[in-house]
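Asks: here is the input, now give the coordinates:
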Amino acid sequence: MATIYRDEDADLDALEDKTIAVIGYGNQGHAQAKNMRDSGCNVIIGNPRGDEFWKKAEEDGFDVYEIPEAAKRGDIIHMLIPDEVQAKVYNQQIAPNMGEEKTLGFSHGFNIHYKEIVPPRESDVVMIAPKAPGPTVRETYKQDSGVPGLVAVSQDNSGEAMDVALGMAKAVGLTRQGVIETSFQEEVETDLFGEQTVLVGGISELIKAGFETLIEEGYQPEVAYFECQNELKLIIDLIHKQGIEGMMRAVSNTAEYGGRTRGPRIIDEDAREEMKEMLEDIQDGTFAKEWTSENDKGAPNLKKMREEGKEHLIEEVGKEIREWAGISD
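Replies: Model prediction:
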């Protein structure tokens, strides 16, 4: 069974007299920084001078410093900039300012697990990973609730790394729902696998494949959109609230029977074998090397795929339907 920590298991005293330098003020940065400040923590922001995030952090009342200065001032350096730039920023701007008693924090373990970032042995290295986008992390906190998350320790030189990690998780509001203890390896490998096979890659291709099949057989694009994409939210909401079997009970008997008998023809043994191969690419570092190389070249393949995605018919049809249906972006 998983070890789950809740509010009563975490103590904000672990953060007493510590300055938390949140590096980056984007999606997670703004949310976690605000939540920790509202929990009574001393939070500063490290960010490139003058950009939109610098200005926003200042408007929100934070002391903002360039990243090297924030790293000097912080007892806890919490890395919340994108994975693809973390290693460069760390090596050039943070590593020279790492002291023996500093804690390095993350919300995704990619760069630690794949050794793109190698912290000093004397430093504690921890992770708190909210399982929700930043805006949701912030909004639920303001509602005296929170989102669940993960907590992990990679290096514990002080002997107090888990206490600090749990204190950070409590300050962000995660222990209100509960945080599961994990490892950097497990968090990274399961996170990448879920994104690629189900949450981002798998579901996007499934939607487009269903849509294209109906269009090729002469059905109206608008009707195909409703059946293959629009109604997906309703199904996901049911699964989120009631589980897969709860969703099955909520849909019609016809839908349930068709789904149970035909679904395995889509996700068949070939698909499952492909999933295993994708997991192996994650486990042995193949994907990490590919992604790092892609960014070193300026992400040309990603940019090309983005442009191709914009031109797909489902995007044109979806935009029109969302406008007349009053569904905001």
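
Asks: switch to C-alpha atoms for all contacts and neighbour counts from now on
Replies: Will do.

Asks: doesn't R262 belong to a strand?
Replies: No: R262: not assigned to a strand; according to DSSP: H, G, I helix; E, B strand; the rest coil it is helix.

Asks: and this one, please, so the two structures can be compared:
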Amino acid sequence: MGRTIAVLGYGIQGRAWALNMRDSKLRVIVGVRPGKSFDLAKQEGFEVYSVADAVRRADVIAVLLPDMVQPSVWREEIEPNLKPGATVIFAHGFNIRFGLIKPPANVDVVLIAPKAPGRAVRDEFVKGWGVPALVAVHQDYTGNALKTALAIAKANGFTRVGVIETTFAEETETDLIGEQTVLVGGLMELIRKGFETMVELGYQPEVAYFEVLNEAKLIMDLIWEKGLTGMLLGVSETARYGGLTVGPQVINDDVKKRMKEAAERVRSGEFAKEWVEEYSRGAPRLKELLSSIEKHQIEIVGSELRRMMRG
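Replies: As a prediction, the model looks like this:
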């Protein structure tokens, strides 16, 4: 590639990208504030600079900082130091989609969003494989924005599996909708309500935990490996019939209607506005909600059972 790439942030995702691209023979530097991440990047052999210095030295800048940290760092350290014609990469489109970051017109702005946590991004690369990713172009100042994005995706192993071209809006909205209605919010509440139902009917909490939480991983593994039909063919006929007949009565069209309402809050920007305001107050509601989960019986029982199973 012949250009200097600055990875901003050396958390799980930033570390994975930096190591992968260095292994792919690209010139990588790291921009991070003093602290544990700064020290770790140094120990692992990278040239480490302040964010501002890294941006000044780089032709390609991968912004791998937390969503809510990005706008202030952008204003103070990134934008004032961008070279004309530089490429700015985001791994999630949140701040561009909702207008919290507005890049100058003389840079390329692209999205490379791996569909896996940072640990998997690194582990699969080391195995000689990769994880899938989404790629998008928001701004193509040089005419080479997509070409650069694909080169960086290739250096991280994403193209070994496949990349899908999308838009910042589609990636951001589907990511938030999926997290809220299925992957985090929906799945967690389904498990919790199933546990509460069994315990309220008089069943042992430990038995309920194994049924609704522990076995959920085994079912998801089957779905991930073989799809919905493959999962159904991998369980008993009794489970198959019960699941197909009762499941739609529990997770019904009323649930789908509420999912669409949640999706509209994302698409309208209402959720983003709420989250930005919550974060600006120090996230008191988030802390309260997290505390209530930590105190829930399923977590107390599960902590003990997981400890016992580890030996």
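
Asks: and the helices in the stretch 151-300 of structure 2, which stretches?
Replies: Taking DSSP state H, counting those that start in this stretch to define them, one finds helices in the stretch 151-300 of structure 2 at 158-161, 168-178, 185-200, 205-209, 215-233, 237-250, 253-268, 270-280, 284-294, 297-310.

Asks: of these, which is nearest K102 of structure 2?
Replies: helix 168-178 (13.2 Å; Cα to Cα).

Asks: quick one: which helix or strand includes the counterpart of M21 of structure 2 in structure 1?
Replies: Following TM-score structural alignment, the counterpart assigned to M21 of structure 2 within structure 1 is M36. Using DSSP states H and E, M36 of structure 1 sits within helix 27-38.

Asks: any idea how far Q283 of structure 1 is from D60 of structure 1?
Replies: 40 Å (Cα to Cα, to the nearest Å).

Asks: more neighbours: which of those two?
Replies: Q283 (19 against 11; other Cα atoms under 10 Å).

Asks: hang on, the earlier thing: packing partners for the helix holding M36 of structure 1?
Replies: strand 19-23, strand 42-46, helix 134-142, helix 161-172 (3 or more Cα pairs under 8 Å, 6 or more residues apart in numbering; DSSP states H and E).

Asks: mean shift between it and structure 2?
Replies: Comparison of helix 27-38 of structure 1 with structure 2 after fitting gives an average deviation of 0.5 Å (mean Cα distance after the TM-score superposition for structure 1).

Asks: just how off-centre is that helix within its chain?
Replies: 15 Å (Cα atoms, centre = their mean, to the nearest Å).

Asks: so which bits of that helix are buried?
Replies: Across helix 27-38 of structure 1, burial judged by 16 or more other Cα atoms under 10 Å covers 27-37.

Asks: can you check stretch 115-126 of structure 1 too?
Replies: Counting neighbours by 16+ other Cα under 10 Å, one finds that the buried residues in stretch 115-126 of structure 1 are 116-117, 119-120, 122-126.

Asks: residue nearest the centroid of structure 2?
Replies: P117 (6.1 Å; Cα atoms, centre = their mean).

Asks: and that residue, what pairs with it in structure 1?
Replies: Under TM-score structural alignment, P117 of structure 2 pairs with P133 in structure 1.

Asks: and if you look at G227 of structure 2?
Replies: By TM-score structural alignment, G227 of structure 2 lines up with G243.

Asks: separation between the residue of structure 2 most remote from its centre and E196 of structure 2?
Replies: Distance from the C-alpha centroid of structure 2 peaks at G202, with 37.9 Å (Cα atoms, centre = their mean). Here the criterion is Cα to Cα. By it, G202 of structure 2 lies 10 Å from E196 of structure 2.

Asks: what of A52 of structure 2?
Replies: According to Cα to Cα, A52 of structure 2 and E196 of structure 2 sit 51 Å apart.

Asks: L222 of structure 2 too?
Replies: 25 Å.

Asks: and the helices and strands packed on helix 27-38 of structure 1 as a markdown table, adding distance to A87 of structure 1 and mean neighbour count?
Replies: Listed next are the helices and strands packed on helix 27-38 of structure 1 as a markdown table, based on distance: least, Cα to Cα, whole Å; neighbours: other Cα atoms under 10 Å:
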| stretch | distance to A87 of structure 1 | mean neighbour count |
| --- | --- | --- |
| strand 19-23 | 13 | 27 |
| strand 42-46 | 15 | 25 |
| helix 134-142 | 22 | 18 |
| helix 161-172 | 21 | 26 |
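
Asks: just tell me which of those ends up closest to Q155 of structure 1.
Replies: In terms of Cα to Cα, the element of these nearest to Q155 of structure 1 is helix 161-172, at 7.6 Å.

Asks: that closest one vs structure 2 - mean distance after superposition?
Replies: Averaged out, helix 161-172 of structure 1 is 0.3 Å away (mean Cα distance after the TM-score superposition for structure 1).

Asks: whereabouts in structure 2 does that helix align?
Replies: Using TM-score structural alignment, helix 161-172 of structure 1 corresponds to residues 145-156 of structure 2.

Asks: give me the contact list for the matching stretch.
Replies: With contact meaning Cα atoms under 8 Å, 6 or more residues apart in numbering, stretch 145-156 of structure 2 is reached by 1, 17, 20-21, 24, 26, 87, 89, 108-112, 121, 125, 130, 133, 135-137, 139-140, 159-160, 163.

Asks: let's go with 6 Å and repeat that
Replies: With contact meaning Cα atoms under 6 Å, 6 or more residues apart in numbering, stretch 145-156 of structure 2 is reached by 20-21, 24, 108.

Asks: closest one to L218 of structure 2 out of those, please.
Replies: Among the contacts of stretch 145-156 of structure 2, and counting by Cα to Cα, the member closest to L218 of structure 2 is N20, at 30.4 Å.

Asks: now the closest one. Nearest residue, chain neighbours left out?
Replies: Nearest residue to N20 of structure 2, sequence neighbours excluded (Cα to Cα, 6 or more residues apart in numbering): N156, at 5.3 Å.

Asks: same check on P48 of structure 1?
Replies: Excluding the flanking residues, the one nearest P48 of structure 1 by Cα to Cα, 6+ apart is E66, at 5.5 Å.

Asks: so what's the residue count around the counterpart of K304 of structure 1 in structure 2?
Replies: Aligned counterpart of K304 of structure 1 in structure 2: E288 (TM-score structural alignment). E288 of structure 2: 11 surrounding residues under other Cα under 10 Å.

Asks: separation between E288 of structure 2 and F210 of structure 2?
Replies: Computed as Cα to Cα, the E288 of structure 2 to F210 of structure 2 distance reads 27 Å.

Asks: which of the helices and strands packed on helix 27-38 of structure 1 sits closest to K233 of structure 1?
Replies: Nearest to K233 of structure 1, of all the helices and strands packed on helix 27-38 of structure 1, is helix 134-142, at 17.4 Å by Cα to Cα.
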